[in-house]
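Asker: sequence-free structure coming up:
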């Protein structure tokens, strides 16, 4: 059991979760570059030695943060879709859901740039003998991409002009919103005032929906 500041102690499982929470906070503040195991240990109030009992090194901790960030991105998309009003026309409802998912994607990137960058960071691959059991499992499929695919399938079933959806349609939709997100964060669009930025976002989403209709 590792002692921490304030007279508190962490049990083995609790310390791992506390380190993850601290690492997520670090990523939120400054992106994946800020995720350092020693700093996470300092924030929790334990020694680096105690932290290394739960994570082999920075790469393993960052990989865990990356998976958390990917899930948070998908949660943002699903919340945006849940807020979208329904429609009697199934095709219109499917189009609105697709646009809302895209809106939630870009909204997450703008609101949480550190976590967004962490969701797509490249993590150094450690050998299987270096990983704890939790991290020997393959990374889950990025749910954001799954959500796009499901929305496009629903649009096809609802009576879009073409009943089939090409496998590349989901990747195309993802590419559009991902590229826009990066332009808003790191490119020339980052200087746009909020009103113009929103207009660019909505125009891009309209193009994604229109493209889905004719793909």
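Answerer: Noted; the coordinates are in hand. All of these numbers come straight from a predicted model, not from anything done at the bench.

Asker: use CA for all of it now, contacts and neighbours both
Answerer: Fine.

Asker: just how off-centre is stretch 186-203 within its chain?
Answerer: 20 Å (C-alpha atoms, centre = their mean, to the nearest Å).

Asker: do a quick rundown of the strands in the chain.
Answerer: In the chain, the strands defined using DSSP state E lie at 2-3, 9-10.

Asker: okay, the ones you listed, which one's buried deepest?
Answerer: Of the strands of the chain, the one with the most neighbours on average (mean count of other C-alpha atoms under 10 Å) is strand 9-10, at a mean of 16.

Asker: put this next to the first one:
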């Protein structure tokens, strides 16, 4: 996953960079403390402007939060894509399809543990990402958000005849719920103190279970 760059300097704001600087400041805050850390006054302080300056680009705190949340989802999409690249390079169609599904899960679980503040922000209460129009900020290089990347991997499984076509409808929600559940157990539940080896082993078993279950 590409590192988030620091906010633009104040000298560049008159060129129209204030909105991006506020989002970067918000990303830095939620990276450290999750959704509750996104306080408008602190966002503007870090960006080097007065609190009222934020209203030039965001109608209210919720609008700023949604922009930061979209950026966190975009970071998750890029983390998943990083795992997908190896799988997509595999020559055997069946092996490629199976590893693509696992890659989505590996990227998801890895992001939840490496960027917990962003992960919590990405899935905090807000507009339902499956129902709202596509937002480029939520996507990676493929132009797909995390949910769509899961669908992309599942479609590949159907094409490779690993997943029966009649079982494809709704499969995203089944796979997502299983992997998201493990992610929450790891970052907030009884597995938060487990060793990295234990977490990795459970993740591999879960991803295999998801494939077989589908």
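Answerer: Nice, I can see it. Computed from a prediction, not measured in an experiment: that's the story for all the values here.

Asker: tabulate the strands of structure 1 (TSV), appending distance to residue 79 of structure 1.
Answerer: What follows is the strands of structure 1, written out as TSV (distance: least, C-alpha to C-alpha, whole Å):
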stretch	distance to residue 79 of structure 1
strand 2-3	38
strand 9-10	33
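
Asker: quick check: the equivalent of residue 107 of structure 1 over in structure 2 vs residue 187 of structure 2, distance?
Answerer: When structure 2 is aligned by TM-score structural alignment, the residue opposite residue 107 of structure 1 is residue 110. Distance check for residue 110 of structure 2 against residue 187 of structure 2: by C-alpha to C-alpha, to the nearest Å, it reads 11 Å.

Asker: kindly report the same for residue 104 of structure 2.
Answerer: Separation of residue 104 of structure 2 from residue 187 of structure 2 (C-alpha to C-alpha) stands at 18 Å.

Asker: same question, residue 18 of structure 2
Answerer: 33 Å.

Asker: so those two - more neighbours on which side?
Answerer: Set side by side, residue 18 of structure 2 and residue 187 show more neighbours around residue 18, with 24 against 18, by other C-alpha atoms under 10 Å.

Asker: aligned counterpart of that one in structure 1, please.
Answerer: The alignment partner of residue 18 of structure 2 in structure 1, by TM-score structural alignment, is residue 15.

Asker: what's the answer for residue 179 of structure 2, then?
Answerer: Mapped onto structure 1 by TM-score structural alignment, residue 179 of structure 2 lines up with residue 177.

Asker: so who does its match touch?
Answerer: 102, 105-106, 204-205 (C-alpha atoms under 8 Å, 6 or more residues apart in numbering).

Asker: longest helix in structure 1, please.
Answerer: For structure 1, the helix with the greatest residue count under DSSP state H is helix 58-83.

Asker: in structure 2, what residues pair with that helix?
Answerer: Aligned using TM-score structural alignment, helix 58-83 of structure 1 spans residues 61-86 in structure 2.

Asker: compared with structure 1, how much does the matching stretch deviate?
Answerer: Averaged over the aligned pairs, stretch 61-86 of structure 2 sits 0.9 Å from structure 1 after superposition, using mean C-alpha distance after the TM-score superposition for structure 1.

Asker: for residue 140 of structure 1, see how far away residue 66 of structure 1 is.
Answerer: Separation of residue 66 of structure 1 from residue 140 of structure 1 (C-alpha to C-alpha): 11 Å.

Asker: same thing with residue 80 of structure 1?
Answerer: As judged by C-alpha to C-alpha, residue 80 of structure 1 and residue 140 of structure 1 stand 22 Å apart.

Asker: could you do residue 15 of structure 1 as well?
Answerer: For residue 15 of structure 1 relative to residue 140 of structure 1 (C-alpha to C-alpha), the value is 24 Å.

Asker: same deal with residue 197 of structure 1?
Answerer: Counting by C-alpha to C-alpha, the gap from residue 197 of structure 1 to residue 140 of structure 1 is 32 Å.

Asker: ok, these two, which is more surrounded?
Answerer: residue 197 (15 against 9).
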